[in-house]
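A.B. asks: Quick one, structure for this:
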Amino acid sequence: MAKHKNLSKSSQPPKISVLSDEDLSKLEAREAAATNPIQKAWLSTLVRRQYSRRATITASERAREDSSDRQVFGLDARGFAGPGGGRMSTVMPPVEYRGTNVQIAGLYPWIVGANAPVLGTPLGPHLATGAPVCFDPLSAKEAKAISAPACMIIALNGFGKSTLLRRIALGDIAAGVRVLWPGDVKPDGRKLTEAVDGQVTEVGYGGIGRINPLDPGPIGAAIDDLGRHIDDLRTRARFEHDAEILAEIDEEIAVQELRRQQTQYALHARQENITGALCEIVRGKRLEDFEQTVLASAIRLLYTPHDEGGAGFSPTNPAILDNLIALLVSNNQELMDDAVVDDEQEYLAAIQGLRRTLRAMVKGRFGEVFNGQSTVRVDVNKPSMCLDMSSVPQDDEMMRSSVLLSGWNEAFATIEAAHVLADAGLGPNLAFHVLMDELWQVLQRPMMAGRIDALLRLQRVVGVAITFVTHSIEDLEKAGALGLFERCRARIIGPVPDVEIGRLEKVMNFSQTEKSMLTNWSNDADLNSPIDQKNARIRRAAAKIREAADKAGVVSTDKQLVIAGPLAAGTGQFLLKLGEGNRPGAPFKVWVTPAERASGIHNTDERLEAATKDRNQGFAA
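C.D. replies: Sure, this is the predicted structure:
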């Protein structure tokens, strides 16, 4: 049989340069005639190289020959061409794994850098590579991945924002970070807080709980602790005879006195800000400039001792709004000077609007929540602290905005107090993560953007992470609060419509692939594809098996049976973007562990599920 060759262009061996027979003979003649040892050795090397190259070409030709009578197909990166050649039309990517250098050392040299960030809490697998995506604001800040530990989460409702938030919170709790839910209106964090033995405090009208905006609260307690610490230092100084040690004590006293004065000023600023914010929510417009001045002076006078012309209230005996109203009409000269009036009648006429606003805050449902001693005291020794405000009806927008803002103020006051004590050496240095959900409910009230900004700027940002959650950046645009978004160095975007992508592109960059991905997540949910329907049937079947096992008294060890109801396509899928510029984001799907499912902390549809169950049983009957 003749030997068949089929050396296609794609299968040709690499081009090897060799001399012709004539040129090789000349080279060999030069080698034989050479008398210089170095020159002769060099020419000998060139001759051997030519013979080696010829041998390589011959071996390559022999490897491509086939003595059989079948045709030899061309070979390229996809396999042999032709029938039976095993050629792959699509080359599948290899399975990717992620691990430490020790774990994957045996896979060398097939090691590449992963695009998924590993910055704290595991959130879920990367949608493209399957690599774990890990993130929480404090860990990202410590790793210098972002310049400030602030994060903004934006997605349509029902796509897993709350589950993502709880996942981040669980990672923080495991790392020793104190988690605060200062306005839990659904509630989203209550179950998690109870599961980790945290603190849950309820706030709402109907006698459920109160927040007194004039209560010095934890900052007032911290100021008292500083005062006792200063007294102890002074007592120690009276019995100290060493001049050097005495100088150190005097210096420490001066430092602590300055810290106490600064904290006192911050406390008054916080009281003024939250009381003014509540007044503006009730009134629906800004306070007049002189009203803000009168309000600030009145709050300060409430906590000024009697012998200095004040009302004599203290952190242990806080004033309430009724006391504030009484002071405003007490013919106080300083307040009249602040209103720039000549007599009492003119003063009372000037502050009539402020008195009406405050009067509305001490009557009815507002009075039940804000006109009384606080029942809220946040315990920083707990891993998670939740202010449950879910008892406030969803349609009462004014009250919801008020309790949310008050809860946020209480959270940051607690953090401020903890930092003050830590700086004075009177407590541990603690890291906090404040989860500010339902931001839109506050921003829809007029003038709230500035109040929230003032609230945040009154905190000491060291060791404090903040995560905002809202449905659309339009909420921020309408309220003039885009600065909140811009100061968040991490953005997590979930399923959103096309119009939302257009708004987001004004303040951040997306690739075309990322934009398509975000909108497809929300669009797929509306299609209810056959795959989604199949998954729903599997979940329903698993739920029935679980229910039957419970009725039979059988304890199932299959954690996969603990499955929530049907999920819409796109649920739990998010895009994590860090920093600015055109850096690509990391798309991931939130992974919920079987233990989390079994605990029920992510199940926020209990009422709907119970109604469905009863309805199905009724149909069955």
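
A.B. asks: alpha carbons only for contacts and neighbour counts from here, please
C.D. replies: Fine.

A.B. asks: May I ask you to name the longest helix in this structure?
C.D. replies: As assigned by DSSP state H, the longest helix anywhere in the chain is helix 243-283.

A.B. asks: Help me confirm that residue 604 comes into contact with residue 190.
C.D. replies: No. Between residue 604 and residue 190 there is no contact, the gap being 10.6 Å when judged by CA atoms under 8 Å.

A.B. asks: Could you also give me the structure for this next sequence, so I can compare it with the first?
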Amino acid sequence: MAPHRASSATLAGAYPFLTAPALDRGVLVGTDALTGGPFCFDPWDLYAAGELTNPNLLLAGVIGQGKSALAKSLAVRSIAAGRRVYVPGDPKGEWAAVARAVGGVVLALGPGSAVRLNPLDAGDGDPAAVHGRRARLLVALAETTLGRPLRPAEHGALDAAVTVAARRPAPTVPDVIDALAAPDPDAARADGSTAVERTAEGREVAHGLRRLVRGDLAGLFDGPSTGHLDPAAPMVALDLSRLGSNEDALALAMTCTSAWLEAALAAPGAGPRWVIYDEAWRLMRSQALVQRMQAQWKLSRAYGIANLLILHRLSDLDAVGHAGTEARAIAAGLLADCSTRVIYRQETDQLAATAAALGLTGTERDLLPALGRGTGLWKLPRRSHVVHHHLHPDEAALFDTDAAMRAYPTGKVPS
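C.D. replies: Model (predicted):
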């Protein structure tokens, strides 16, 4: 074959690892596998420098390759750099120990817990913004429990009920249900309806919301908050592990907790914050929750937050819906709004879909099955790196998620 000569700028398009400059802005992650130099990352610094178009990050990789350790070390090290961390839903309870270790707050929700959160807590903001947050939350909850989109008349009935409930100093979900069952006649008349008609229009919505009052989530989101978010806490983790494998309950709880955090995220002057969605494949089953996440992604720059979405593989998006559906398009939009993609080892049958979804080159795609534990491909706009993630021994002990697998030597499992 005849030799070919080209500039490094040209060759970078075919083999991007040849010319990627060092990334030394932010917290230390590990070492660049190709140069041996340190690799650092901070989405806010890189966004300010024009390296990123948004601060959001996608982390994907098969089980057991170190995704969780990377996410936790990035969170803890970012705290040392002055960032804060929110984990709006921890399905397995793995972030609780991390939050306590850094002096953060853990709120455990589920059967047997004394913690209750009022998802309608107003937070700061003008009345119109507060009303909008409450209405969007209740629409998401109702659509999740009913398993369908609300009809226009139902939207109207729910909006009117939120207005009536807001006459109380601290409205709760039961207040909204009561307002749906007994609408304000004057408000209905002003909307060209009657109280009887409005009651009929909101009946199914009220039944859907009652799951939070009398169903499996009773006692968690149906009264004034007993747990409060400390904006000065370095980390806040909402432990949902007590909900077990109930996917519907998890989706409803995540919708409530994300809304509860939304007021804090929108607070001005709170500084840069990570919002981490671990085990996101479970969250993807709820279209209403994915839609709320999409809105948060779009507002990340305005809020000063960086969302971290953790998946096993890109086919996890199938849980949202089939290709071509609105739900699948929304989920794909979350990926598009992640300027940074960190991909750990992928199985060979996932390579084509992963490369297509994330815009990988052929070289990057072929690299994925060969990545070792703790090594990932970091793909940023205009640059790519292969990075060995390094853990301090204290971090390794704190972040360990495999202890149960090593608890008993072969042949010594207790009876």
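
A.B. asks: one step back: for the helix or strand that the longest helix of the first structure is followed by, what is the distance to the chain centroid?
C.D. replies: Using DSSP states H and E, the helix or strand that follows helix 243-283 of the first structure in sequence is helix 289-302. Here helix 289-302 of the first structure is found 37 Å from its chain centre; the criterion is CA atoms, centre = their mean, to the nearest Å.

A.B. asks: mean shift of helix 289-302 of the first structure relative to the second structure?
C.D. replies: In the superposition with the second structure, the aligned residues lie an average of 1.8 Å away from helix 289-302 of the first structure, counting by mean CA distance after the TM-score superposition for the first structure.

A.B. asks: Show me what that helix is packed up against.
C.D. replies: Contact here means 3 or more CA pairs under 8 Å, 6 or more residues apart in numbering; DSSP states H and E; on that basis helix 289-302 of the first structure packs against helix 243-283, helix 321-328, helix 333-339.

A.B. asks: Of all those, which one comes closest to residue 386 of the first structure?
C.D. replies: helix 243-283 (19.6 Å; CA to CA).

A.B. asks: Compute the inter-axis angle for the closest one and helix 289-302.
C.D. replies: Put simply, helix 243-283 of the first structure runs at 130 degrees to helix 289-302, going by axes from the mean of the first three to the mean of the last three CA atoms, to 10 degrees.

A.B. asks: quick one: helix 243-283 of the first structure to chain centroid distance?
C.D. replies: 30 Å.

A.B. asks: just the angle between it and helix 321-328, please?
C.D. replies: Taking the same axes, to 10 degrees, one finds that helix 243-283 of the first structure is oriented at 90 degrees with respect to helix 321-328.

A.B. asks: quick revisit: look at residue 604 and residue 190 of the first structure and report which has more neighbours.
C.D. replies: Using other CA atoms under 10 Å as the criterion, residue 604 of the first structure and residue 190 rank with residue 190 on top: 23 against 16.

A.B. asks: From residue 254 of the second structure, how far out is the most centrally placed residue in the second structure?
C.D. replies: The second structure has residue 277 as the residue nearest its centroid, 3.1 Å off, counting by CA atoms, centre = their mean. Separation of residue 277 of the second structure from residue 254 of the second structure (CA to CA, to the nearest Å): 10 Å.

A.B. asks: Show me whatever sits in contact with both of these two.
C.D. replies: Shared contacts of residue 277 of the second structure and residue 254, defined by CA atoms under 8 Å, 6 or more residues apart in numbering, comprise 88-89.

A.B. asks: circling back to that earlier point, what's the longest helix of the first structure packed up against?
C.D. replies: Counting by 3+ CA pairs under 8 Å, 6+ apart, helix 243-283 of the first structure packs on helix 217-238, helix 289-302, helix 352-361, helix 397-423, helix 448-457.

A.B. asks: which stretch among the ones you listed comes nearest residue 597 of the first structure?
C.D. replies: Per CA to CA, nearest to residue 597 of the first structure of these: helix 397-423, 28.4 Å.

A.B. asks: Show me what counts as buried in that closest one.
C.D. replies: By 16 or more other CA atoms under 10 Å, the buried positions in helix 397-423 of the first structure come out as 398-421.

A.B. asks: how many neighbours does residue 103 of the second structure have?
C.D. replies: 12.

A.B. asks: counterpart of it in the first structure?
C.D. replies: Counting by TM-score structural alignment, residue 103 of the second structure corresponds to residue 197 in the first structure.

A.B. asks: Kindly report the same for residue 285 of the second structure.
C.D. replies: Here residue 285 of the second structure is matched to residue 444 in the first structure, going by TM-score structural alignment.

A.B. asks: My read is that its match contacts residue 475, right?
C.D. replies: Yes. At 7.1 Å, residue 444 of the first structure counts as touching residue 475 under the criterion of CA under 8 Å.

A.B. asks: Relative to the second structure, which residues correspond to stretch 508-517 of the first structure?
C.D. replies: Against the second structure, stretch 508-517 of the first structure falls on residues 358-367 (TM-score structural alignment).

A.B. asks: dump the residue contacts of residue 119 of the first structure.
C.D. replies: Contacts of residue 119 of the first structure (CA under 8 Å, 6+ apart): 134-136, 139-140, 143.

A.B. asks: what about burial for these, which qualify?
C.D. replies: Judged by 16+ other CA under 10 Å, buried ones among the contacts of residue 119 of the first structure: 134-136, 139-140.

A.B. asks: Same list, those, but as JSON lines with secondary structure and distance to residue 264 of the first structure please.
C.D. replies: Output for these, formatted as JSON lines (DSSP: H, G, I helix; E, B strand; the rest coil; distance: CA to CA, whole Å):
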{"residue": "134", "secondary structure": "strand", "distance to residue 264 of the first structure": "40"}
{"residue": "135", "secondary structure": "strand", "distance to residue 264 of the first structure": "36"}
{"residue": "136", "secondary structure": "coil", "distance to residue 264 of the first structure": "33"}
{"residue": "139", "secondary structure": "helix", "distance to residue 264 of the first structure": "32"}
{"residue": "140", "secondary structure": "helix", "distance to residue 264 of the first structure": "33"}
